[in-house]
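Novice: structure for this input, please:
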Amino acid sequence: MLAVTAYPILQAVYESLFAFRLTAPGDREFVGLGNYAVVLSDQVFWRDLLVTTLIMLVTVAVELVLGFALALVMHRAVRQLRGLLRTAILVPYGIITVVSAFAWFYAFDINSGFINQWFGWVPGIDPSLNWFAGTSTSLFVIIASEIWKTTPFISLLLLAGLAQVPGDLEEAAKVDGATGWQVLKRVIIPNMKAAIMVAVLFRALDAFRIFDNVFIMTNGAYNTEVLSLLAYKTSITRLEIGLGSAISVLLFLCVMIICFVAIKLFKVDLAGARGES
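Specialist: Reported below is the predicted structural model:
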């Protein structure tokens, strides 16, 4: 963990304190927090932060609902069909993200795609619609591809949580006349709160660091750039290592803030959820 996590983070923090380009590594100047001041005063950073946050909130919210529904299906399915259902549901998650992004890009592309022809009956969709020529349509495809790819991951985590719900509590609630919705709200969800928190936290962190889909589909055009792509362009394309490192450190701090907020919001005692004293 120290080799693959701590060292790169500390190295990025160190590099962010200097102003230098990769083409002239010996010509570096110590600027302290100057790079952070430049980044935080740039409207591009705040725009990308807004786009990143929007993608994270929408994808996690939709995936939580769909993932819970899939988890219930897998949990309630007869034993003979459970293996088949889990395999089918996991297929999107097993596909490499880059391959998935390319598949979605070519499906919605105005020249090679089939979406416009298949869904031409939907209002607003016609053969001339260019999905990647505007902010809203581009973000729609990016978010849809992310939901399709990673919903199985949340469903697996929630399925593990469902397995921890005591069956006798559900039976007792039904005997007392509780409806299916009441059982779900007052028995199932409270008893799998820890699993829900883990699923939301993992996916929120992953969605906030989204890169592949945006890079392949739009490369940040039409105001679809995210923080990971901004850090990549600054460091790799423009070779501004100091500024790129500062963006990466700020991205890391945002991730830590998300962790803190999620844990405080759910107020889950993980030790108690594991049965520890």
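Novice: alpha carbons only for contacts and neighbour counts from here, please
Specialist: Noted.
Novice: buried sites along the longest helix seen in the chain?
Specialist: Taking DSSP state H as the assignment, the helix of the chain that covers the most residues is helix 43-76. Using 16 or more other CA atoms under 10 Å as the burial criterion, the residues of helix 43-76 that qualify are 44-45, 47-53, 55-56, 59-60, 63-64, 66-68, 70-71, 73-75.
Novice: for the comparison step, fold the sequence that follows:
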Amino acid sequence: MADTEVRPEVRRPGGTARVRFRPPGGSPRNSDRRLGYVLVAPAVLVLLALTAYPLGYNLWNSVHHVDLTDPSDRGFVGMKNYTTLLTSGEFLTALTRTLVYTVVSVAIQMVMGMVLALVLHKRFRGRGWVRAAVLVPWAVPTVVAATVWKTMFDPRTGFVDYGLRTLHLPGAGTTWLAGEWTSWLAILIADAWKTVPFVAIILLAGLQVIPTEIYEAARVDGASAWQSFFRLTLPMLKPALLVALVFRTLSSLLIFDVIFIMTGGGPGDTTETLAYLDWKAFLVNTDFGMGGAISVTLVVLALGVAAIYTRVLGPDRQGS
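Specialist: Okay, here's the model as predicted:
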């Protein structure tokens, strides 16, 4: 009792006095919150040390004229780079492509990841081996996976064309990476093959902490499988869904390596995204000022999306 203090409540008319014990320094909830801040502080400091300089360097570049072909002029230009960027048709087109691809790819990957997680959550013989095998695509380096898929989509030697011909399906003989829409379809398939297992594992972890008793009670009350899924499973999966959505959305917004390996931004510039445009500004055009402006824009866009997800799907803070 030495670590607690007694705080008697005021007696109400007609009531009885109650004695309440509280730890010194505030409520247990505030103490837990402070302990949480202390525990995550080292990780936050390490992340800041690794990201503060690149972010600061890009921010500095974005408000200066930094062109390696003209090293003598590195003057302050203020918001000129951003103004030029936001009025550029190339940037707006790349932004539209990036946003559309993000919405489509994340929607497909979340649905497929949910289906795969539900299958892996069921009990069947060899489930452990299947779960391990599902992780293989995610463990393959992205450059390797993209190179393999580029070979598979080759119309002469690729497996995709061979399979379509064997099954007499439409699309055989298509030069997949020579057309705009077929290139995007190939990129989408290659990206989904690698990342759907990641989504499935996250959602599977969320499924495993849901008590089975609530489903038994729902069945007793006459709830169907669909009603149990939409009214029990999805609401209780919100934390796992939030993690998967944030990770996959940010990854899709910043997609570069798959496009660089499979299409090189082509045919023409039809598969160039914001990240690819940023690479061109830095390493092709050597315009670090414009590259910095694109990088800062990407960071702001990513932070905005993460904030919206957290606001919509985050835990209810009422009463905290």
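Novice: circling back to that earlier point, ok, residues contacting the helix or strand just after the longest helix of structure 1?
Specialist: Downstream of helix 43-76 of structure 1, the first helix or strand assigned by DSSP states H and E is helix 79-94. Outside helix 79-94 of structure 1, the residues within contact range by CA atoms under 8 Å, 6 or more residues apart in numbering are 70, 74-75, 148-153.
Novice: one more time with 7 Å
Specialist: Contacts of helix 79-94 of structure 1 with the rest of the structure, by CA atoms under 7 Å, 6 or more residues apart in numbering, involve 74, 148-150, 152-153.
Novice: which of the residues you listed are buried?
Specialist: Neighbour-count burial within these applies to 74, 149-150, 152-153; the criterion is 16+ other CA under 10 Å.
Novice: now distance to residue 14 of structure 1 too, for these, in a markdown table please.
Specialist: Written out in a markdown table, the entries for those read as follows (distance: CA to CA, whole Å):
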| residue | distance to residue 14 of structure 1 |
| --- | --- |
| 74 | 48 |
| 149 | 35 |
| 150 | 34 |
| 152 | 38 |
| 153 | 35 |
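Novice: one step back: read off where the longest helix of structure 1 ends up in structure 2.
Specialist: Aligned by TM-score structural alignment, helix 43-76 of structure 1 falls on residues 89-122 of structure 2.
Novice: with stretch 143-162 of structure 1 instead?
Specialist: Taken onto structure 2 by TM-score structural alignment, stretch 143-162 of structure 1 occupies residues 188-207 there.
Novice: with structure 1 overlaid, how far apart is the matching stretch on average?
Specialist: Its aligned residues in structure 1 lie a mean 0.6 Å from stretch 188-207 of structure 2 after superposition (mean CA distance after the TM-score superposition for structure 1).
Novice: ok, so of the buried ones among the contacts of helix 79-94 of structure 1, who is nearest residue 36 of structure 1?
Specialist: Set against residue 36 of structure 1, the nearest of those by CA to CA is residue 150 (32.6 Å).
Novice: where does that closest one land in three-state SS?
Specialist: Under the three-state scheme (DSSP: H, G, I helix; E, B strand; the rest coil), the conformation of residue 150 of structure 1 reads as helix.
Novice: ok, now the one 4 residues further on?
Specialist: Here residue 154 of structure 1 is recorded as helix under three-state DSSP.
Novice: can you give me the strands for structure 2?
Specialist: Residue ranges of the strands in structure 2, as given by DSSP state E, are 5-8, 19-22.
Novice: wait, doesn't residue 116 of structure 2 sit right on residue 200?
Specialist: Yes - distance between residue 116 of structure 2 and residue 200: 5.8 Å, which falls inside the contact criterion (CA atoms under 7 Å).
Novice: between these two, which contacts overlap?
Specialist: With CA under 7 Å, 6+ apart, residue 116 of structure 2 and residue 200 have no common neighbours.
Novice: from residue 170 of structure 1, how far out is residue 187 of structure 1?
Specialist: The span separating residue 187 of structure 1 from residue 170 of structure 1 equals 7 Å under the rule CA to CA, to the nearest Å.
Novice: counterpart of residue 118 of structure 1 over in structure 2?
Specialist: When structure 2 is aligned by TM-score structural alignment, the residue opposite residue 118 of structure 1 is residue 163.
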